[in-house]
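Peer 1: Next one to model:
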Amino acid sequence: MMKKYTYICLLGVLLLSVACTGKFREFNTDLSGITDEDLIIDDNGYGIRLGIIQQGIYFNYDYGKGKNWPFQLIQNLNADMFCGYMHDSKPLNGGTHNSDYNLQDGWNSAMWTNIYSYIFPQIFQSENATRHEQPALFGITKILKVEVMHRMTDYYGPVIYKHFADAQSHYQPDTQKDVYYEFFNELDSAVVALTGYIIEEKPESNGFARFDILLDGKYSTWVKFANSLRMRLSMRLSAVDPDKARLEFLKGLENEYGVFEAETEGVAVLTKSGYTNPLGELNRVWNETYMSAAMESILKGFEDPRLKVYFESCTDEKYKGEYRGIRQGTCFAHNHYAGLSKLSCNQSTDAPLMTPAEIWFLRAEAALRGWTDEDEETCYRNGIITSFHQCGIYQVEDYLNCERTAIDFVDTFESANNIEARCKVSPKWNPQDDKEIKLERIITQKWIAMFPEGCEAWAEQRRTGYPRLFPVRFNHSKNGSIDTEIMIRRLCFPGTLQTEDLEQYLALVKALGDDDNGGTRLWWDTGNNNLK
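Peer 2: Model prediction:
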């Protein structure tokens, strides 16, 4: 009991510490603790900043206050749960919190606070330091900037982007449309800088390689990352801005340096660099990450062999050897789910940010939309095959011909939480299906393949509505602002902005164009997939 009490008290202190950093203007002061002396030791000047930025994506940058709890607040108690991947087995906050849409400001402001306090200042400094002297590192900085900030705008909508550290412009926020358009400009700059450097200098190796914890240290691979990232972001615009989306998608796909395709490619924060996976800590040490009901329903229904790669079987005596998950939004106040299926992830597991399977599924959707002449079925099958191979599974044909569908969810403790399966598609491709069914197959498989990267999975689930997730049983959103069936669409801006920087808060709400609550859709979230 004392251990549980201590944990709750500690979490309360952590939430308070996050909630008390409200003023955006204070975020323009770099709090990372990096000194000028640090930057000149062993020629660290450029690499140390880029290392902090890379760790700050799948947030595990240690700034002296611990490395794992910020990630829990930033991602695990938000995107990882809202996308239908995971759930905590412990009754935090008495059982009512983000799970049932009783949104906790201390949790939801964590992305905003930590990125603007520790990561964006490093991006800003790295841009200024490399712009004229180090074109290759300037290009890498731009790519990292987009990777960090697209996750942030996909949480909140408007963000301070073009006017960060710009007091004369009063740190004016950008609408999400403006942010996305600027992302494409940033990627243009990155590709030009990197390709120009490669052509002119013909580098066989580079000094940045020892600081590269996402890729292989090769500049050409970073161009490939930029191209693949452009395709990801362009697809986000497919319903709201299809002409721009198609243009940017083709620019990425047709670039001479290519995109991620092979099972050995992709982007991950690599633990061989000394980085430790915070999700692994939450899973193995804190015992707070478990399989969701949606994962159980879909993976068990499909008899998907990735189930045993992603998750461990139950330790509960009653369900030993089985794979069982937890439904979101049930407000449980007990520990009866503690013996269910935890993740297979540990502290030394690389943290994936982009898989080649994701890119194949993007290409399948682009073909479905008529943007390319590629065969939609071939791309879809390549996505599944690549995902299987990355999981060490090489018997794929039976799955590609599988016509099984998701199963109903049966709760291990409370029958009132039982619910009929929502996902009705099977893995097998059917050329006769209409476009909407085809898209549902593509995104459902994409969702499985991207696990456990909840930020991208949540964004794509909101954009398309797929896979079809279970609604919360109890909806405790403020003033009913979140529709139970439509589900949560975004996170609110940090609550302390309203009391400590009202001018900034009002500017953000104006840029949002609607009420600052979890039910407001983002710019690219139209509720219509616009398939013609």
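Peer 1: Every contact and neighbour count from this point should use C-alpha atoms.
Peer 2: Noted.
Peer 1: what's the burial count for L233?
Peer 2: When neighbours are defined as other CA atoms under 10 Å, L233 has 20 of them.
Peer 1: what about it, which SS state?
Peer 2: helix (DSSP: H, G, I helix; E, B strand; the rest coil).
Peer 1: Now do stretch 8-17: distance to the chain's middle.
Peer 2: Relative to its parent chain, stretch 8-17 has a centroid offset of 24 Å by CA atoms, centre = their mean, to the nearest Å.
Peer 1: Pretty sure A209 sits against Y219.
Peer 2: No - with contact defined as CA atoms under 8 Å, A209 does not count as touching Y219 (9.0 Å).
Peer 1: Tell me which of those two has more neighbours.
Peer 2: Comparing A209 with Y219 by other CA under 10 Å, the one with more neighbours is Y219, at 24 against 14.
Peer 1: isn't the more buried one right next to V192, touching?
Peer 2: No - counting by CA under 8 Å, Y219 does not reach V192; the two are 11.9 Å apart.
Peer 1: any chance you could map the helices in the stretch 251-400 of the chain?
Peer 2: For the stretch 251-400 of the chain, the helices defined by DSSP state H, counting those that start in this stretch cover 278-284, 293-302, 307-310, 356-368, 376-390, 397-400.
Peer 1: Another sequence for comparison is provided below:
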Amino acid sequence: MPRISIKYFVLPLGMALSACDKDLETINENPNASESVSPEFLFSSVLINTAYDYQREAYWEEPASAARYITLVRNEDNDRFSWGPRSWDNYYERLSANREMMELAQAMEQPQYVAAGKVLEAFNFAYITDLYGDAPYSEALRLRNENISHPKYDRQQDIYPALLNTLKDANDELAALAQSMVPKADPMYGGVSRKWRKLANSLRLRMLLRISKHYPSAFAEMQEIIDDPQQYPVFEGNEDNAEIRYLGDIGINSWPGGPLANAFSEFDKRKASQEIVDALSVRDDPRLKVWIAPVDDPSGSRINNSEYVGVPNAIPAPYDYNGGAEHISRLSAMFNSNSHPRVKASLMTYTELCFILAEAVQAGKITVPGETAESLYYEGIRSSMRYYGVEAEADAMDYYDQPGVLYDGSPKQLITQKWIALFLKGAEGWFDHRRTGFPQFTPGPLATLPEIPKRFIFPDTERAYNEEQYLQALLQFGEDRLTTLMWYLK
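Peer 2: Down below sits the predicted model:
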């Protein structure tokens, strides 16, 4: 069976390689095995790891608490914002493997994997800078070929334009290619190049809106994409969603809330937050029963005797809220399964794109042929209802005509509906809140901060192994705190 030759360790960024590299390389040589692996194998691995890890964090880690989707009733540090330095090794390991894949594909004259690899590279680097702010970029993956072991930190305002160009190049290269990817190597799109072009351009729209406050050409570039759907195709429906299903036959390919991946006790530590349950309940939203389980026993509740009860974040003894476990809701059973058709590892959805365009049109910054901010707003909600199988029910109950849902043209309403629709879909709920202030979350009585965190703290390993570049970065970025504003938030 082909394997990847071990030529270097994947170490915390900035750590120099040991002098024993050569000996280890020799030790790991196998005369009976190939010393190379095909690009499609590496591509599939990077894609799956990117999607699975991104989704796991959206459900399991800090982004879930910061977005007020999840309340931890045990080990509540995430909810209280007791966030210490956060490792970025996994992100850079994926980027390193992706870069190796692209170099191999280039050498083997398979440019389709180079182009798709650029989409994955832009996605992963964008996620890093969205989490931390300034970060190693231009020198980050140059250890093996150029022996750069202490990479500098690039400014976010330099990283983002470079990533936008990477995505534009990926679209253009995929459009010009006659070769396609092996369908089995692409568990997301089955090797269809046009689908990857749609993802590249939809990601550009996400990123352009995110930086629009400080990037003068943001809306002009968004308009360029919208005006030329042949050259710059974007998502057109839920069938274009960038997501990968969970096979659910072993732990590593199961939904992180499922029994193969984690014990039920871990699933039961994560309850729906009061913020999301109340937002759904007050609108009589049919997605409530899809996402949230009713309480076991509404009688005997101390505070709320409703059928669905979320738990406030960062409160004392959250496991005892409302009288305890029998009187608070769990997430629905599909989030405790190893695999479910509506629970996938999601990078970006058509629903999100609808709300991105609605926000830009509502602000008067772009136009979309045949659409208004109102129509895009409703389509964003409808596509989410459609995805979860409750579109007809929403129509039957006149969901869209009720106060709070009927379009009123306000950013607050639009972003709140986007936040609801993107329940556990990546870190976007957190990122939109810190960018717009909506929804207006309450940190909670035991929160260590008076506001939702704005970023992650740089890894401890950077102080230990890349101190000079780390300290230099702080001179331009500011204090390494959870509340320090990155460039596009200032």
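Peer 1: among the helices of the stretch 251-400 of the first structure, which is nearest I74 of the first structure?
Peer 2: helix 278-284 (11.2 Å; CA to CA).
Peer 1: and stretch 213-231 of the first structure, which residues are buried?
Peer 2: Neighbour counts over stretch 213-231 of the first structure (16 or more other CA atoms under 10 Å) mark 213-215, 217-231 as buried.
Peer 1: Ignore what I typed, I meant stretch 31-46 of the first structure.
Peer 2: Buried residues in stretch 31-46 of the first structure (16+ other CA under 10 Å): 31-32, 44-46.
Peer 1: E133 of the first structure: which of these is nearest?
Peer 2: Distance ranking of the buried residues of stretch 31-46 of the first structure against E133 of the first structure, using CA to CA, places Y46 first at 10.9 Å.
Peer 1: element containing the residue sitting nearest the centre point of the first structure, please.
Peer 2: In the first structure, the residue lying closest to the centroid (CA atoms, centre = their mean) is C455, at 1.8 Å. Here C455 of the first structure, judged by DSSP states H and E, is contained in helix 454-464.
Peer 1: So what would you say the end-to-end distance of stretch 181-195 of the second structure is?
Peer 2: 12 Å (CA to CA, to the nearest Å).
Peer 1: how many neighbours does the residue nearest to L512 of the first structure when sequence neighbours are not counted have?
Peer 2: The shortest distance from L512 of the first structure to any non-neighbouring residue, by CA to CA, 6 or more residues apart in numbering, is to P158 (5.8 Å). When neighbours are counted by other CA under 10 Å, P158 of the first structure registers 26.
Peer 1: E201 of the first structure too?
Peer 2: Applying other CA under 10 Å, we find 9 residues neighbouring E201 of the first structure.
Peer 1: how close does Y59 of the second structure get to E428 of the second structure?
Peer 2: 12 Å.
Peer 1: nope, Q223 of the second structure is what I was after
Peer 2: 22 Å.
Peer 1: neighbour-wise, which of the two wins?
Peer 2: Comparing Q223 of the second structure with E428 by other CA under 10 Å, the one with more neighbours is E428, at 21 against 17.
Peer 1: can you tell me which residue in the first structure aligns to the more buried one?
Peer 2: Aligning on TM-score structural alignment places E428 of the second structure opposite E456 in the first structure.
Peer 1: Tell me which residues touch that match, please.
Peer 2: E456 of the first structure makes contact with 151, 450, according to CA atoms under 8 Å, 6 or more residues apart in numbering.
Peer 1: The aligned partner of P305 of the first structure in the second structure: neighbour count?
Peer 2: Counting by TM-score structural alignment, P305 of the first structure lines up with P286 in the second structure. Residues lying near P286 of the second structure (other CA under 10 Å) number 20.
Peer 1: swap in the one 10 residues further on?
Peer 2: Taking other CA under 10 Å as the neighbour definition, D296 of the second structure ends up with a count of 14.
Peer 1: now the strands for the stretch 301-450 of the second structure?
Peer 2: Per DSSP state E, counting those that start in this stretch, the stretch 301-450 of the second structure carries strands over the ranges 345-348.
Peer 1: again, but for the stretch 1-150 of the first structure
Peer 2: Under DSSP E, counting those that start in this stretch, the stretch 1-150 of the first structure gives strands at 86-87.
Peer 1: which non-adjacent residue is nearest the residue nearest to the centre of the first structure?
Peer 2: Distances taken as CA to CA, 6+ apart put A79 closest to C455 of the first structure, at 5.2 Å, once the chain neighbours are dropped.
Peer 1: So that neighbour versus N108 of the first structure, what's the distance?
Peer 2: Separation of A79 of the first structure from N108 of the first structure (CA to CA): 10 Å.
Peer 1: next one: E186 of the first structure
Peer 2: 27 Å.
Peer 1: between A79 and N108 of the first structure, which one's more packed in?
Peer 2: N108 (27 against 23).
Peer 1: can you pull the contacts of that one?
Peer 2: Counting by CA under 8 Å, 6+ apart, N108 of the first structure has contacts 73-74, 78, 491-494.
Peer 1: next one: G454 of the first structure
Peer 2: 75-76, 79-81, 83, 85.
Peer 1: Mind jotting down where the strands sit in the stretch 151-300 of the first structure?
Peer 2: With DSSP E, counting those that start in this stretch as the criterion, the stretch 151-300 of the first structure has strands spanning 267-269, 290-291.
Peer 1: so which of those strands is the most packed in?
Peer 2: Comparing the strands of the stretch 151-300 of the first structure by mean neighbour count (mean count of other CA atoms under 10 Å), strand 290-291 ranks first with a mean of 27.
Peer 1: after superposition, how close is that one to the second structure?
Peer 2: Aligned to the second structure and superposed, strand 290-291 of the first structure gives a mean residue distance of 0.9 Å (mean CA distance after the TM-score superposition for the first structure).
Peer 1: For that strand, which helices and strands make contact with it?
Peer 2: strand 86-87 (3 or more CA pairs under 8 Å, 6 or more residues apart in numbering; DSSP states H and E).
Peer 1: Mind checking the strands of the stretch 151-300 of the first structure for the one nearest to Y466 of the first structure?
Peer 2: Across the strands of the stretch 151-300 of the first structure, closest to Y466 of the first structure is strand 290-291 (CA to CA), at 18.1 Å.
Peer 1: Look at W487 of the second structure and say how many residues are nearby.
Peer 2: 15.
Peer 1: Map it across to the first structure for me.
Peer 2: In the first structure, W487 of the second structure lines up with W523, judged by TM-score structural alignment.
Peer 1: Quick check: that match vs G84 of the first structure, distance?
Peer 2: Using CA to CA, W523 of the first structure is found at 22 Å from G84 of the first structure.
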